[in-house]
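Asks: Sharing a model that was predicted from the sequence below.
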Amino acid sequence: MLKCGQVFHWPAFLFGESFIGLHVSSQLKKLHEIIDPVAEEMGYEIVRIAMVNSATGGDVTLQIMAERPDGTMLIEDCEKLSREISVIMDVEDPIAGEYVLEVSTPGVDRPLTRRKDFENYTGYEAKIELSVPEDGRRRYRGLLQGVTDDLVQIKVDGEVYAVDFDNIHRAKLVLTDELLAAASRKQ
């Protein structure tokens, strides 16, 4: 099944080796090894790969979020990438059993999974959740201030916090008027 649009929930496990998150399954690493080169050859960047089980325990969905290097992604791009990924997945057969393939854009209130995401969205509001609390704190909501070395800077209530990129469990942009205005300028 092909969907090109936003995905609004966080799956149980996600991200590849070069993405945030401490615990990466070997299956997701294998999927990145298969899918990333296909996407790159076509001029796309993978933002996130996730395997999500349905609430009823039936179908498994392979969710792939991708974009062009300029941050855009059209429905036609999703369709092209989906067709190519389908071919390579049929050949490699890395998932036991049946699954649904879902290729989408990251959406406006996108997940932040790569260091460059935190840089590209400096000045925008984000939510960050850590795997392990730092200085007694696990969650942050504030304005991104960029990345220095492996530390993501986020300004919360006037104070700037530096959190270890490798300790980020999940992060996403917060849907604000400023973010919507910036997204509409991109189109």
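Replies: Thanks, I have it.
Asks: Every contact and neighbour count from this point should use C-alpha atoms.
Replies: OK.
Asks: what sits up against the longest strand belonging to the chain?
Replies: Longest strand of the chain, by residue count under DSSP state E: strand 137-148. Residues outside strand 137-148 that contact it (CA atoms under 8 Å, 6 or more residues apart in numbering): 115, 118-119, 121-132, 152-157.
Asks: If you go by neighbour count, which of these are buried?
Replies: The neighbour count (16 or more other CA atoms under 10 Å) marks 115, 118-119, 121-131, 152-155 as buried among the contacts of strand 137-148.
Asks: Filter those down to just the ones in strands.
Replies: Per DSSP E, the subset of those in strands is 125-131, 152-155.
Asks: any chance you could map the helices in this protein?
Replies: Taking DSSP state H, the helices of the chain run over residues 26-41, 75-92, 115-120, 177-186.
Asks: Save those as a markdown table, and put in distance to residue 168 too.
Replies: As requested, the helices of the chain are exported to a markdown table (distance: least, CA to CA, whole Å):
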| stretch | distance to residue 168 |
| --- | --- |
| helix 26-41 | 18 |
| helix 75-92 | 28 |
| helix 115-120 | 11 |
| helix 177-186 | 22 |
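Asks: and among those, the most buried is which?
Replies: Ranked by mean neighbour count, these are led by helix 115-120 with a mean of 18 (mean count of other CA atoms under 10 Å).
Asks: Going by contacts, tell me the helices and strands next to that one.
Replies: Applying 3 or more CA pairs under 8 Å, 6 or more residues apart in numbering; DSSP states H and E, we find helix 115-120 packed against strand 137-148.
Asks: hold the first one in mind and look at this next one:
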Amino acid sequence: MAGKQSQLEALIRPVIESLGYQLWGIEFKSQGKNSMLRIYIDTLEKDKGIQLEDCEVVSRQISGVLDVEDPITEEYTLEVSSPGVDRQLFSLEQYVAWAGAEVNVRLRIPFEGRRRYKGIVKGVEDQDVVLIVDDHELLLPIESIDKAQVIPRFD
């Protein structure tokens, strides 16, 4: 699956960046007729959010590239979305940028008997995400993280 992610990223990142957006992340769920390719985009301007029209523009452009290159041979639905306030973190750079944020983390395989953690992102060491959980520092290899989602704060 990592190979498919890399291939998709190589195809669509230049398209998204040429339109003036940032590729935040890619999710591909292969489920037969219900397969889904979800692309998260963000704006480079901190005071401006992603609007529906932004998603439509990016979707049309990406759709054309995917139709020509055909990296996914099965039927799928393409969805382009904003990462939102409860954004998922995909890369080490994003963990660094979101240091101090509270996150829910789901691991691919259990670590210390658990697959789910809630904690504060401290940062990154090499290829590991440093997470503070109940005053304990955990080093979680980025490849072991299935999903990490920011818990929004409204204060």
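Replies: Arrived safely, thanks for sending. Just so you know, these numbers come straight off a predicted model, no measurement behind them.
Asks: Distance from the chain centre to the longest strand of structure 1, please.
Replies: 17 Å (CA atoms, centre = their mean, to the nearest Å).
Asks: can you give me the angle it makes with strand 151-156?
Replies: Going by axes from the mean of the first three to the mean of the last three CA atoms, to 10 degrees, strand 137-148 of structure 1 is angled at 120 degrees with respect to strand 151-156.
Asks: separation between the residue of structure 2 most remote from its centre and residue 94 of structure 2?
Replies: What lies farthest from the middle of structure 2 is residue 135; by CA atoms, centre = their mean that is 26.6 Å. Counting by CA to CA, to the nearest Å, the gap from residue 135 of structure 2 to residue 94 of structure 2 is 22 Å.
Asks: Give me the neighbour count for residue 36 of structure 2.
Replies: 17 (other CA atoms under 10 Å).
Asks: Would you mind finding the match for it in structure 1?
Replies: Using TM-score structural alignment, the partner of residue 36 of structure 2 in structure 1 is residue 61.
Asks: Over to residue 84 of structure 2?
Replies: Match for residue 84 of structure 2 (TM-score structural alignment): residue 107.
Asks: same deal with residue 95 of structure 2?
Replies: Taking TM-score structural alignment for the superposition, residue 95 of structure 2 sits opposite residue 118 in structure 1.
Asks: if I read this right, that match contacts residue 110, doesn't it?
Replies: No - look at residue 118 of structure 1 against residue 110 with CA atoms under 8 Å: they stay out of range, at 11.2 Å.
Asks: thinking again about what came up before, looking at the ones in strands among the buried ones among the contacts of strand 137-148 of structure 1, which one is closest to residue 98 of structure 1?
Replies: residue 131 (31.2 Å; CA to CA).
Asks: picking up where we left off before, check contacts around the closest residue in space to the match of residue 36 of structure 2 that isn't next to it in sequence.
Replies: Nearest residue to residue 61 of structure 1, sequence neighbours excluded (CA to CA, 6 or more residues apart in numbering): residue 100, at 4.6 Å. Contact analysis of residue 100 of structure 1 by CA under 8 Å, 6+ apart lists 1, 59-62.
Asks: Now which residue in structure 1 aligns to residue 132 of structure 2?
Replies: Aligned partner of residue 132 of structure 2 by TM-score structural alignment: residue 155.
Asks: Wait, its match touches residue 161, no?
Replies: Yes - counting by CA under 8 Å, residue 155 of structure 1 touches residue 161, with 6.2 Å between them.
Asks: coming back round to it: relative to residue 174 of structure 1, how far out is the match of residue 84 of structure 2?
Replies: Distance, residue 107 of structure 1 to residue 174 of structure 1, by CA to CA: 11 Å.
Asks: Go through the contacts of residue 100 of structure 1 and flag the ones preserved in structure 2.
Replies: Mapped onto structure 2 and checked by both residues aligned by TM-score structural alignment, their matches' CA atoms under 8 Å, the contacts of residue 100 of structure 1 keep the contacts 59-62.
Asks: Pipe those into JSON lines and attach distance to residue 145 of structure 1 per row.
Replies: Listed next are these as JSON lines, based on distance: CA to CA, whole Å:
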{"residue": "59", "distance to residue 145 of structure 1": "40"}
{"residue": "60", "distance to residue 145 of structure 1": "37"}
{"residue": "61", "distance to residue 145 of structure 1": "34"}
{"residue": "62", "distance to residue 145 of structure 1": "32"}
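Asks: Just the buried ones from those residues?
Replies: For those, buried by 16+ other CA under 10 Å: 60-62.
Asks: want to throw these into CSV with distance to residue 181 of structure 1?
Replies: Output for those, formatted as CSV (distance: CA to CA, whole Å):
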residue, distance to residue 181 of structure 1
60, 35
61, 32
62, 31
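Asks: Give the single residue among these positioned nearest to residue 49 of structure 1.
Replies: For these, the closest approach to residue 49 of structure 1 (CA to CA) belongs to residue 62, at 7.2 Å.
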